[in-house]
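Asker: Need a 3D model of the following:
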Amino acid sequence: MLFRDSPEHAAFRAEVRAFLDAELPRETWDMRNDREEMTPEEKEFTHQFRKKLAARGWLTMGWPSEFGGAGASYMTQTVYMEEMSAAGAPGAYDQGVWLAGPALMMHGTPEQQQRWLPRIRSADDHWCQLFSEPGAGSDLASLQTRAVRDGDVYVINGQKIWTSGAQEADWGILLARTDPEAPKHRGISYFMVDMRLPGITVRPLVNLMGSRHFCEVFFDDVRVPADCLVGEENRGWYIATTTLDQERSSINRVVMTRSTLYALIDYVREHPHLRTDVIRHELAERYLEFEIGRWLCYRVAQMQSEGKVPNAEASVSKIFGTELQRQMGITGLRVLGLPGQLEPGSRWAPLRGRIERWALAAPSYTIAGGTSEVNRNIIATRGLGLPRG
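Answerer: The predicted structure is shown next:
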């Protein structure tokens, strides 16, 4: 693997940066990126920004050309995600693009592809992922939401939890159990669900920061048309696992820490009393970890570009990135001291309260998208060949 951009990737990186310089109010949006909630104005800006990405073909650059994508390599996609995340740009990660789209391209009928893919590609719809349940998180195959066939519809009952952005989603990708007698991995089906159907109730979950980003979703006799079933009935688990392999480098997790790290370094430079050896060493350690994390991400992308499946390597990258995020919050509080705990809006909050936001949010990153414990098991069994305990 080369530890520098190829001429092609360097040119593309410059193109993305020029676009962001022209279209993104960098300082304002960089500071907003430490909040999960958006104002109505920010939501409208995000919608229009995603439209611009779609118009340039960047939103679905990794899709094959036969589905309207650019067929971009994994390395090109990683460069794009790195620059978008570094700028705190909205819309870089989209569940319709990364999850629903690949499921339809690989397993959908031509009619389903024509129905949904163009609207995903043009950023017309918002999507959410309806997978986790109160009793089925890390062990997702234990899910209990039921889908029962009734003529030309499936009647769905159950509850989902930790669904990001469900309150604003137009469509959701749903895993539901269609054969309760089958082994747990073999009785699950994969559906596209209109989030406006009668019987769907979305209830936001308020977290420590007062954010309503996560939601729980209830299904009460929701009648989903049978033509919203993707792939074969009872084969949904295998569809989910193949589509979840799409973007695995975790570059966004690592790069998100860079702007916060640089903000802390600038703050220390402006306040001489903070220039102690302890603080300098801690900031240096975070910087080295950032560089290591970045290259771990590139290793995953390089393996994908060679046709390899980076199971253990992707888990290493995910763990390292989320632990770096957590450590960044701890470092921020150590550097700023008690004022670092002040919320945004306080006139006394250093860096406009971004460290308080970061410190509260960071522990959740080691859970979301696969817990560190589960990923360590993957590293042990698939990477090191250790026996299951």
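Asker: alpha carbons only for contacts and neighbour counts from here, please
Answerer: OK.
Asker: Does the closest residue to S122 other than its chain neighbours fall in a helix, a strand, or a coil region?
Answerer: Counting by CA to CA, 6 or more residues apart in numbering, S122 lies nearest to A54, which is 5.4 Å off, once chain neighbours are set aside. Here A54 is helix, with the state taken from DSSP: H, G, I helix; E, B strand; the rest coil.
Asker: Count the neighbours of the closest residue to A123 other than its chain neighbours for me.
Answerer: Closest residue to A123 apart from its sequence neighbours, by CA to CA, 6+ apart: K51 at 5.8 Å. Number of residues near K51 (other CA atoms under 10 Å) recorded here: 18.
Asker: Likewise for A14?
Answerer: 12.
Asker: give me the element it is part of.
Answerer: Assigned by DSSP states H and E, A14 falls within helix 7-23.
Asker: contact partners of the helix or strand that that helix is followed by?
Answerer: Downstream of helix 7-23, the first helix or strand assigned by DSSP H and E is helix 26-32. Residues outside helix 26-32 that contact it (CA atoms under 8 Å, 6 or more residues apart in numbering) are L20, A87, G88, A89, S259, R354.
Asker: And this one, please, so the two structures can be compared:
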Amino acid sequence: MDLNYTDEQRAFRNEVRAFLAEKLPQRLAEKVVAGKRLTKSDYEEWHAILNERGWLGVNWPEEHGGTGWDAVSRHIFEEETTAANAPRIVPFGLNMLGPVLMAFGSEEQKAHYLPRILSGEDWWCQGYSEPGAGSDLASVKTTAVREGDHYVVNGQKTWTTLGQHANRIFCLVRTSREGKPQEGISFLLIDMNTPGIEVRPIVLIDGEPEVNEVWFSDVRVPVENLVGEENKGWTYAKYLLTHERTNIAGVGFATAGLASLKRIARNQMQNGRPLIENPVFAAKVAQVEIDLMAMATTNLRTLAAAAAGQAPGAESSMLKIKGTVIRQQINHLARQAVGPYAAPFISEMLDEGSNVEPVGPEESMAVTQTYFNNRKLSIYGGSNEVQRQIISKAILEL
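Answerer: The predicted structure follows:
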């Protein structure tokens, strides 16, 4: 995306490109391009490569092992890694829990957990949503009852992304039923290997068990795993969600998706001419590109404010809405571009080493898989409808 970069920023972009050309395994990039399923070892391999270079904690201060980058550097890095088809960085430890621990965790928790997030020794998942508490997160019913030096946890979490790979989970639990629902929630760090925890996969429309149910039956969690104060977890949960929603904007993913859309539209023919030359289709592509450029600018402003110590407020809700809508629009246009080849969907094709032959152009499989998977974008992290309510209250005071 064409912004007015300084010579130093252009030099950094070239440095990132050189690093990716040398260190990004071609096998991983090819899997991302083809829409193949990434394994746990795939994610861990890329995580380790970035950590070795010191480029993993892009939103962390240097004192905790992060890059200390400013907003523009982070934007450049995200653009280049997605353009190079690098695997996404699993966000739960790095982009969600890490900032919460830095802001509210004890010195012991920071010293223990932050290095393990960077090293990959801990793979975290997020225990927020429940069957009756999704966007209405204050309705969580999973309980944690204090018994001596432990909390005893009982309940259920759902839509736990990549929970099948995780060895730890950060959870919102109810520790009190007095007062408003928000006032009785605490933030717990739980070892997934503790007796009483069961992970049950939820198979999505693309055949991938990407999300899970996590059940807790008399799970004993040491009291020192409480983050901050008991019954103050709602404050920490909101802080985490503002960071999550900002990241969900996915400027880099949208930029890479737009480039892929243009490539597909140049290759697909309509009435003997490339689809991109169809004025109606070209106008749709141009509009989504304009929207993306505007969102990228807003994202930079928000990231800069966060880097200055300001937690994003309603701005993160704005970015969550616009970012997810833009990505879904790009997915929709790409699916339109491949036409009838978007219809076949053979789940086994997404597995590495599959011998199933693709139906139609090679890119059609990735287009369809991405389209289906990204339908969730406007729901998770707080549905877009709820985000509009947050905006109306925080900015319009309605």
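Asker: Report the TM-score for the pair.
Answerer: Between these two chains, after superposing, the TM-score reads 0.90 (TM-score structural alignment, normalised by the length of the first structure); 382 aligned residues with a CA RMSD of 2.4 Å.
Asker: mind listing what the residue nearest to S122 of the first structure touches?
Answerer: Contacts of A54 of the first structure by CA under 8 Å, 6+ apart are T60, R121, S122, A123.
Asker: ditto for N299 of the second structure
Answerer: Contacts of N299 of the second structure (CA under 8 Å, 6+ apart): T246, A249, V251, L319.
Asker: Now with 7 Å, please.
Answerer: L319 (CA atoms under 7 Å, 6 or more residues apart in numbering).
Asker: do T246 of the second structure as well
Answerer: Neighbour list for T246 of the second structure: S316, L319, K320 [criterion: CA under 7 Å, 6+ apart].
Asker: Show me what the first one aligns to in the first structure.
Answerer: Looking back up the chat, that one is S316 of the second structure. Matched to the first structure by TM-score structural alignment, S316 of the second structure sits across from A314.
Asker: The helix holding A14 of the first structure vs the second structure, average distance?
Answerer: Superposed on the second structure, helix 7-23 of the first structure shows a mean distance of 2.0 Å to its aligned residues (mean CA distance after the TM-score superposition for the first structure).
Asker: What helices and strands are in contact with that helix?
Answerer: Counting contacts by 3 or more CA pairs under 7 Å, 6 or more residues apart in numbering; DSSP states H and E, the secondary-structure elements packed against helix 7-23 of the first structure are helix 74-86.
Asker: Read off where the helix it packs on ends up in the second structure.
Answerer: So helix 74-86 of the first structure sits over residues 71-83 in the second structure, by TM-score structural alignment.
Asker: who's in contact with the matching stretch?
Answerer: So stretch 71-83 of the second structure is in contact with R13, V16, R17, V58, G252, F253, A256, L300, L303, A304, going by CA under 7 Å, 6+ apart.
Asker: Give me the distance from that stretch to the chain's centre.
Answerer: Using CA atoms, centre = their mean, to the nearest Å, the distance from the centre of stretch 71-83 of the second structure to the centre of the chain it belongs to is 15 Å.
Asker: same question, stretch 231-249 of the first structure
Answerer: With CA atoms, centre = their mean, you get 16 Å for stretch 231-249 of the first structure.
Asker: Narrow the contacts of T246 of the second structure to those in helices?
Answerer: S316, L319, K320 (DSSP state H).
Asker: can you pull the contacts of the first one?
Answerer: Neighbouring residues of S316 of the second structure by CA under 7 Å, 6+ apart: T242, R245, T246.
Asker: sorry, back to before: what do we get in the second structure for the residue nearest to S122 of the first structure?
Answerer: A54 of the first structure maps onto N51 in the second structure, by TM-score structural alignment.
Asker: what's the answer for V16 of the first structure, then?
Answerer: By TM-score structural alignment, V16 of the first structure lines up with V16.
Asker: With L386 of the first structure instead?
Answerer: Using TM-score structural alignment, L386 of the first structure lines up with E397 in the second structure.
Asker: S305 of the first structure versus the nearest residue to T46 of the first structure once chain neighbours are set aside, what's the distance?
Answerer: Leaving aside its chain neighbours, T46 of the first structure sits nearest to P90 (5.8 Å; criterion: CA to CA, 6+ apart). Noted for P90 of the first structure: a distance of 26 Å to S305 of the first structure, by CA to CA, to the nearest Å.
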